[in-house]
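Trainee: pasted the sequence and its predicted model underneath.
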Amino acid sequence: MAKTLDLFWHEHPLYEKYRMFTCQECHRSAIPFFEVFYGCFRCNIKWHPYCVPRSTKNINHPCHPNHPLEVLLQGPPSYSDEKCSLCQRKLSNFVYHCKLCNFSIDMECGNRPPPHKVDHPKCHEHALTLMGREVSFTCNACGTHGERNPYVCLPCSVMFHYDCIDLPHVININRHDHRISHSYPLKRGNWVCEICRQDINTTYGGYSCNKCPDFFVHSKCATRKDVWDGTELEGIPEEVVDVAPFEVIEEGVIYHFSHEKHNLFLIEDVFIDGAEDMHCEACARPVSSEKHYKCVECKFILHEECANLPLTKRHGLSTGIFYLRFGKDFSEQNFSCDACNRDGRGFSYKDEEGVVLDVLCASLSFFKHPKLHPHTLFLTTIDRGTCLACGENKLNVLRCVDCDYSLDYKCATLPLVIKHRCDTHYLVLRSGEEAPEGKYWCEICEAETNPERWFYTCDDCGVVCHIECVTGDFLNIKPGIIMKNRENKFEVGFNDHDSRPKCTDCGSRCRFPRFFKVTRKNIEYYYCSKACFQNAKF
């Protein structure tokens, strides 16, 4: 039977139990079977025990030693900034407060006060003592500003945030393939943080790579939840993993693990006109002027870059390790990339949490094309942003640290040049800043183009096309691919004929370069886009 409690701030008896829940006060979820909570059967509300007051009595707190703190049950007073003076989280209903100093802390900071002395901190070789007062300082471990309650070592004249005294020494982050370690001060130099892309002050602490002499990261950036998996690796031997995807047989000849039948031969210095029927098995994009590996006995082709894809890698969209999926079991399965939301069929990367990336997005750590934008773009945060190439608001965008410019993964992985039936020449990707003056209409759909968005154009003929009209929804699926599902046969068709098929769903002629053809009971149905195909009921 659950233990019951009568606490002064709630009108009903509370019970004590272990279970998955979300705390009414701090709004954080508990780990199932590892945290106890107080709950009310009648109100269906639950709290962490440390997020509620135990008594109406004032408390003494080491971070505010001059005055006692009183319990407030209706939130912080209106004259306060409504943030906890220690952890800076937004205050909720229960608050410890000093009217004389306008000092407020939440229940967790009040019921779990920091220790007065830390004998063996990770950040320093000596014991540290809490300075329980308001004082402006710069933390020696992370280099950021603090306003109160530092931990100090007076003989060494150093100060640390409470959150920084146990920063992990050795960690893996999702922006680098090697381990990085914490130290202070850092090696002198003009370093830029590899995550936020801001300058690093080497007077203070940070993380660096022992194998890469110019890789440095701010302490706060390296330990972000979206960057670090939370595992301290000090004392744990590093595993040596072979990530090479092929064996070299001789110069220009490899045995690739994704093609067990035959060796692949490197093809150099070629230009394949009309290469629409030759597509890379990994990324599904056409093979034209790029170096590539080819099987002389069958139609298996890999871009040289795709042939060198590592078997494992890290990526900024997950803290886990991504594993390359290839071969018959995976290349014959459709997937949706969690970065660009394109459907794909070919090689992909997947981590243990189920995040799936196509090989183009998985290989994209930054975007640098001066003709499209003068600065380099990086994945600095995982906040939402508006892509200035297409105008859509996306969760994951690459950002420019020099100006307010963002680009989503779908636009960042667009082909720089592409062949389309609307023109005899290759179409070139251009930014909105390069749009010609006046009004222009898309050569394919004949609708007006937006001069502020990216577009495709022919430098010889001057035609202008919408990006979506040139690429369609099935850019990462090879034409000719046939899939079967029970009594249905699905095929990705290449729309290269004058008599374009009519879409079964919307009734218009398919204007995109690829379409879905579904054969059901010997009857053919055509779908011009992913949206139209999803409307079909099979």
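Mentor: Looks like it arrived, so ask away. Numbering: from 1, shown residues only.
Trainee: use CA for all of it now, contacts and neighbours both
Mentor: Will do.
Trainee: got a list of what Ala222 touches?
Mentor: When contacts are counted by C-alpha atoms under 8 Å, 6 or more residues apart in numbering, Ala222 is found next to 173, 195, 207, 228.
Trainee: surely Asn149 and Thr129 touch.
Mentor: No: with contact defined as C-alpha atoms under 8 Å, Asn149 does not count as touching Thr129 (9.8 Å).
Trainee: more neighbours: which of these two?
Mentor: Neighbours were counted for Asn149 and for Thr129 using other C-alpha atoms under 10 Å; Asn149 has more, 24 against 19.
Trainee: follow-up on the earlier one: which one of the contacts of Ala222 sits closest to Thr376?
Mentor: When those are compared for distance to Thr376 (C-alpha to C-alpha), Ile195 comes out closest, at 13.2 Å.
Trainee: my reading is that the closest one lies in a strand. Confirm?
Mentor: No: when the secondary structure is assigned by DSSP: H, G, I helix; E, B strand; the rest coil, Ile195 falls in coil instead of a strand.
Trainee: next one: it relative to Val359, how far apart?
Mentor: Summarising the geometry, the distance separating Ile195 from Val359, computed by C-alpha to C-alpha, to the nearest Å, is 21 Å.
Trainee: try it against this one:
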Amino acid sequence: MELQHWRHLQHPLVFNEDERSGRLCYGCVEPVFGPSYSCIESNCDGYYYHHKSCAELSLGLHHPSHPNHPLILFDIYTYLDNEEEYGRFSKCNVCGEKSNEYSYCCYRCNFNIHIRCSSLSLTIQTEVHDHQLTRSIWKLMKFACDFCGKEGNLHYFCVQCNFAIHSRCAACPRRLKVFRHNHPLHLTPSLEVHQSDSPICLLCVRKVDTHWLYYCSRCNFAAHLYCAMLPSNREYINLQELKEEQFTGSKSEDPELHQSLDSEICKVNKTVVGADGIEIATEIKHFSHEHDLKLIDEIPNNTKCNGCVQSILSPFYSCTPCSFFLHKSCSKLPKIKQHPIHHHPLTLSYQQAPFYCGACGQRCNGLKYNCQICNRNYNVQCILLSNTLTLACHEHHLYLSMTSYLQNCSSCNLENYFVFRCSTCEFSLDLKCATLPEITWYNQHEHPLNLRYTPEDDSGEYYCDICEEERDPKEWFYNCEDCNFPAHCDCILGEEPNVK
């Protein structure tokens, strides 16, 4: 069965009775499981997925929230023709929230309603309240939600007990599972969470200031309602079919994941026994190179590892005729890796041609982790980062924060959806800055350079010894302590530091 869809006129969308990929629906931006439509052409594979219900939405609609004119179905990219607005979220006039899901719009009045709001029932039964709730009659008036405590527009109320709640809060289940935590999270009143300060949401790493939250009492893990409900965070599984004991282990502890050595990745050809009695692999065959690699201690000047594209440090493997170098640690990377940034297991591969990392956004080459379901690539440095970092640039621990909104990096001031955030203050780092090498080399300088986070003195005048331009004292820089050779990070590493 095929469907010619207005959003993708190039090819028909093909029906799938039981889609299991979990890719996001173009219509409602929720994971796709079950009946769906998608484009199966090779150049479109992985795109234009729709739930069956979203693909079959009516192109026109008469709705009581805007009775004067008919509404037309659109998506944000075809509706906003202003270049400054392109790609941003559209705001719903009913719920007051922003989203990039399909909406119905009145072009005369600039009225917009999300498809989820357009299909809400007049009455619902929800897990968060014992009585049936009735939808407000589309009066766009502010109210305070009795569940989260925040103001909003669209709401349901209980006739019996004067209880009012956001439509989105009404959809909160009593229990759910997020990728970032091993156990189910339970809806819990904030007052019952026994912490010395306001609980911190460990998904976005900000304080929880709502009446209710999702919480694991076993691990003291807290999360905002809407953070836990995000498709990028929520794990869609049937909790009723699983026993609590099944959550005691982590995916990262799966024996098929995080293998220390895999023969398909690295085969040891020769070994020697060290002074401590431990065998050392002196010659290997690594999947990233056609020739055997030999263990070497002498470091060539200004040479980068072909795997992680960072300065070579001892010990490392080398193919001298090809000038191919590989850190010993890079030769032992696991074949399969699970990471909170991506829902599916990631497979180690090698690509000489540049690719864009899905986490830091930089052009990279060399070793990468790839999702074979989504065909998404990640730089190995980003995937090898743990969820919690302790860095010399900041006095507190930094926690991985994944949100649906852009967050500013305190170092470079660029925005990203993935950052490492401090739970104590407003300090945050994007993955590009978090993976900057502590020590590196510059091809026109004989000594190694160290990453510095604060000005080298209090002179008030700071310049780069490479470009001779002024340096911002708030920005990080590299410096040779022996020669007092300060320089911009970009001047030392180049415009594409992860491409060899």
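Mentor: Arrived safely. Keep in mind the model is a prediction, meaning the values are calculated, not measured.
Trainee: that older thread, can you match the contacts of Ala222 of the first structure up with the second structure and say which hold?
Mentor: When these are mapped onto the second structure and scored by both residues aligned by TM-score structural alignment, their matches' C-alpha atoms under 8 Å, the shared contacts come out as 173, 195, 228.
Trainee: name the nearest of the residues you listed relative to Phe330 of the first structure.
Mentor: Ranking these by separation from Phe330 of the first structure, with C-alpha to C-alpha as the measure, puts Ile173 on top at 27.2 Å.
Trainee: contact partners for the closest one?
Mentor: Contacts here follow C-alpha under 8 Å, 6+ apart; on that basis Ile173 of the first structure touches 179-180, 222, 227-229, 319.
Trainee: run the last query once more with 6 Å
Mentor: Applying C-alpha atoms under 6 Å, 6 or more residues apart in numbering, we find Ile173 of the first structure in contact with 227-228.
Trainee: and it, how far from Arg325 of the first structure?
Mentor: Taking C-alpha to C-alpha as the criterion, Ile173 of the first structure is separated from Arg325 of the first structure by 22 Å.
Trainee: quick check: closest non-adjacent residue to Leu324 of the first structure.
Mentor: The shortest distance from Leu324 of the first structure to any residue other than its chain neighbours is 4.5 Å, reached at Tyr349 (C-alpha to C-alpha, 6 or more residues apart in numbering).
Trainee: which SSE is the one you found in?
Mentor: Using DSSP states H and E, Tyr349 of the first structure falls within strand 348-350.
Trainee: hmm, who's touching that strand?
Mentor: If you take C-alpha under 6 Å, 6+ apart as the criterion, strand 348-350 of the first structure is touched by 322-325, 356-359.
Trainee: which helix or strand lies directly C-terminal to it?
Mentor: Heading C-terminal from strand 348-350 of the first structure, the first helix or strand you meet, by DSSP H and E, is strand 356-358.
Trainee: the strands in the stretch 301-450 of the second structure, which residues?
Mentor: 316-319, 324-327, 336-339, 342-356, 363-371, 376-379, 388-389, 398-408, 415-422, 428-430, 439-440, 449-452 (DSSP state E, counting those that start in this stretch).
Trainee: most packed of the ones you listed?
Mentor: The densest packing among the strands of the stretch 301-450 of the second structure, expressed as mean neighbour count by mean count of other C-alpha atoms under 10 Å, is seen in strand 428-430 with a mean of 27.
Trainee: I am finished for the moment; much appreciated.
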